[in-house]
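Participant: have a look; sequence and predicted model below, questions after that.
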Amino acid sequence: MTSAARLSDAIDDALPQTQCTRCGFPDCRSYANAIAQDGAPINQCPPGGAEGIARLARLTSRPVIPLNPANGHEGPRQLAVIDEAWCIGCTLCIKACPVDCIVGGAKQMHTVIDDQCTGCELCIPVCPVDCISLVNVTGDRTGWDAWSEPAASASRQRHSFRRTRIQRDRLEQDERLAAKARAALADLPAASVLTDPEALDGKRAVIEAALARARSRKATR
């Protein structure tokens, strides 16, 4: 393992793993990589707050600097709460949650698993009926004082599992589409008598492109 990779791991361990994206990156690991490999500033994590910046400063041998207000402000940990009377079961909040802490089915009431919610706020903007609110659950405690190492570790594991699940679902969907495309491609010669040649070529090109995408994603995985 390279020194940059080891530093990325250490920085990732020092981040609160809320996966809130307020740092400007899609998740905590991406921010850790950007700090270690690309020299990204260490003051872009509001959930970590001042203590988080101090941790990153020690790891990177950089000076401690104030939290960048463009990324947000340090504050207490928030808990998402769904108003059951207004929830329409659209599932958009479930898809937005980076740690899979919202449960429910389509057209059914959703609810938040309190002890797994990181307060990332990503479910708020996607709710079409504004039935999700945030409540302060740590009082005056902010940053790492409002969080814990075990909670961060559990959040990282749930985020990793969610990412793996999404990749698996995409691969399975690609394989289903590829199977349909192969079946459709096999049927094209028989249909060519009744089909315009140019339209047939267009259909064949679309199907072959779908097969190529499926093969590429499978190879990448």
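Facilitator: Perfect, I can see it now.

Participant: every contact and neighbour count from this point should use C-alpha atoms.
Facilitator: Will do.

Participant: in the chain, which helix has the most residues?
Facilitator: Criterion DSSP state H: the longest helix present in the chain is helix 149-191.

Participant: next SSE downstream of it?
Facilitator: helix 197-220 (DSSP states H and E).

Participant: what's next to that following helix, contact-wise?
Facilitator: Around helix 197-220, the neighbours that count as contacts under C-alpha atoms under 8 Å, 6 or more residues apart in numbering are Leu171, Asp174, Glu175, Leu177, Ala178, Ala181, Arg182, Ala184, Leu185, Leu188, Ser192.

Participant: same question for stretch 167-180.
Facilitator: Residues lying outside stretch 167-180 but in contact with it, judged by C-alpha under 8 Å, 6+ apart, are Ala210, Leu211, Ala214, Arg217, Lys218.

Participant: tell me, how many residues neighbour His88?
Facilitator: For residue 88 the amino acid is Ile, not His. Other residues within reach of Ile88 by the criterion other C-alpha atoms under 10 Å amount to 16.

Participant: and stretch 184-201, which residues are buried?
Facilitator: Within stretch 184-201, the residues scored as buried using 16 or more other C-alpha atoms under 10 Å are Leu185, Leu200.

Participant: in stretch 198-212, which residues are buried?
Facilitator: If you call a residue buried by 16+ other C-alpha under 10 Å, then stretch 198-212 has these buried ones: Leu200, Arg204, Ile207, Glu208, Ala210, Leu211.

Participant: got those residues as a markdown table, with distance to Ser148 columns?
Facilitator: Output for the buried residues of stretch 198-212, formatted as a markdown table (distance: C-alpha to C-alpha, whole Å):
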| residue | distance to Ser148 |
| --- | --- |
| Leu200 | 60 |
| Arg204 | 55 |
| Ile207 | 50 |
| Glu208 | 51 |
| Ala210 | 46 |
| Leu211 | 46 |
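
Participant: let's bring in a second model and compare:
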Amino acid sequence: MLKLAELLAVEPQPLDGDEAAAHPQRKVAFIDEANCIGCTKCIQACPVDAIVGATRAMHTVLPDLCTGCDLCVSPCPTDCIEMIPVATTTANWKWDLSTIPVKNLPSQLAASQMIPVKMIDVEQHV
């Protein structure tokens, strides 16, 4: 958005929901198993296969796989699926760690590259 404002030479305006976008709350689907009729419509709608169950049997959501996309809620004919917030902990935090570039070192260094820092007497230190 800032680049677009810069290209148009105008002052950037805040978007609705900027505050919420800065701190999104993760949600996962929860199925009220007492009301689930096992129609499998939620399973068909889930893009990441986070819902398991069989036809005419209760279904359940695997919270580790659920992305919170909300696509399973609307197809449910009994409205037994709701999105519940999940507390962020170190166990479920999506760590954004960039990799550290590592250079490939030659397997054998030339003798001129190996310089001892200090000669030690092994018998003295044992």
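Facilitator: All right, it came through fine. Keep in mind the model is a prediction, meaning the values are calculated, not measured.

Participant: overlay the chains and give the TM-score.
Facilitator: TM-score for the superposed pair, counting by TM-score structural alignment, normalised by the length of the second structure: 0.55. Supporting figures: 83 aligned residues with a C-alpha RMSD of 3.0 Å.

Participant: the first structure: which residue goes with Arg56 of the second structure?
Facilitator: Using TM-score structural alignment as the criterion, the counterpart of Arg56 of the second structure in the first structure is Lys107.

Participant: show me what Phe30 of the second structure aligns to in the first structure.
Facilitator: In the superposition onto the first structure, Phe30 of the second structure corresponds to Val81 when matched by TM-score structural alignment.

Participant: give me the three-state assignment for its match.
Facilitator: strand (DSSP: H, G, I helix; E, B strand; the rest coil).

Participant: that one - how many residues pack around it?
Facilitator: Once other C-alpha under 10 Å is used to define contacts, Val81 of the first structure is seen to have 19 neighbours.

Participant: I'd say it and Asp130 touch.
Facilitator: No: with contact defined as C-alpha atoms under 8 Å, Val81 of the first structure and Asp130 do not form a contacting pair (11.1 Å).

Participant: tell me the contacts of the closest residue to the match of Arg56 of the second structure other than its chain neighbours?
Facilitator: If you skip the residues right next to it in sequence, Lys107 of the first structure has Gly89 as its closest partner in space, 3.9 Å away by C-alpha to C-alpha, 6 or more residues apart in numbering. Taking C-alpha under 8 Å, 6+ apart, we find Gly89 of the first structure in contact with Gly104, Gly105, Ala106, Lys107, Gln108, Met109, His110.

Participant: from Ile82 of the first structure, how far out is Gly89 of the first structure?
Facilitator: If you measure Gly89 of the first structure against Ile82 of the first structure using C-alpha to C-alpha, to the nearest Å, the figure is 11 Å.

Participant: same question for Tyr31 of the first structure.
Facilitator: Computed as C-alpha to C-alpha, the Tyr31 of the first structure to Ile82 of the first structure distance reads 29 Å.

Participant: which stretches of the second structure form strands?
Facilitator: When secondary structure is read from DSSP state E, the second structure shows strands at 27-31, 51-52, 60-61, 81-85.

Participant: with distance to Leu59 of the first structure as extra columns, can I get the contacts of stretch 167-180 of the first structure in CSV?
Facilitator: As requested, the contacts of stretch 167-180 of the first structure are arranged in CSV below (distance: C-alpha to C-alpha, whole Å):
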residue, distance to Leu59 of the first structure
Ala210, 46
Leu211, 46
Ala214, 41
Arg217, 36
Lys218, 37
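
Participant: and which of those residues is nearest to Leu67 of the first structure?
Facilitator: Of all those, the one with the least separation from Leu67 of the first structure (C-alpha to C-alpha) is Arg217, at 38.9 Å.

Participant: which residue in the second structure lines up with that closest one?
Facilitator: Counting by TM-score structural alignment, Arg217 of the first structure corresponds to no residue in the second structure and stays unaligned.

Participant: what count of nearby residues applies to Arg217 of the first structure?
Facilitator: A total of 14 residues lie near Arg217 of the first structure under the criterion other C-alpha under 10 Å.

Participant: which of the strands of the second structure is buried the deepest?
Facilitator: When neighbours are counted by mean count of other C-alpha atoms under 10 Å, the highest per-stretch mean among those falls to strand 27-31, a mean of 21.

Participant: what sits against the aligned partner of Glu82 of the second structure in the first structure?
Facilitator: If you follow Glu82 of the second structure across to the first structure using TM-score structural alignment, you land on Ser133. For Ser133 of the first structure, the set of contacting residues under the criterion of C-alpha under 8 Å, 6+ apart consists of Ala80, Val81, Ile82, Asp83, Ile124.

Participant: thinking the fourth one is in contact with Cys127, fair?
Facilitator: No: with contact defined as C-alpha under 8 Å, Asp83 of the first structure and Cys127 do not form a contacting pair (11.3 Å).
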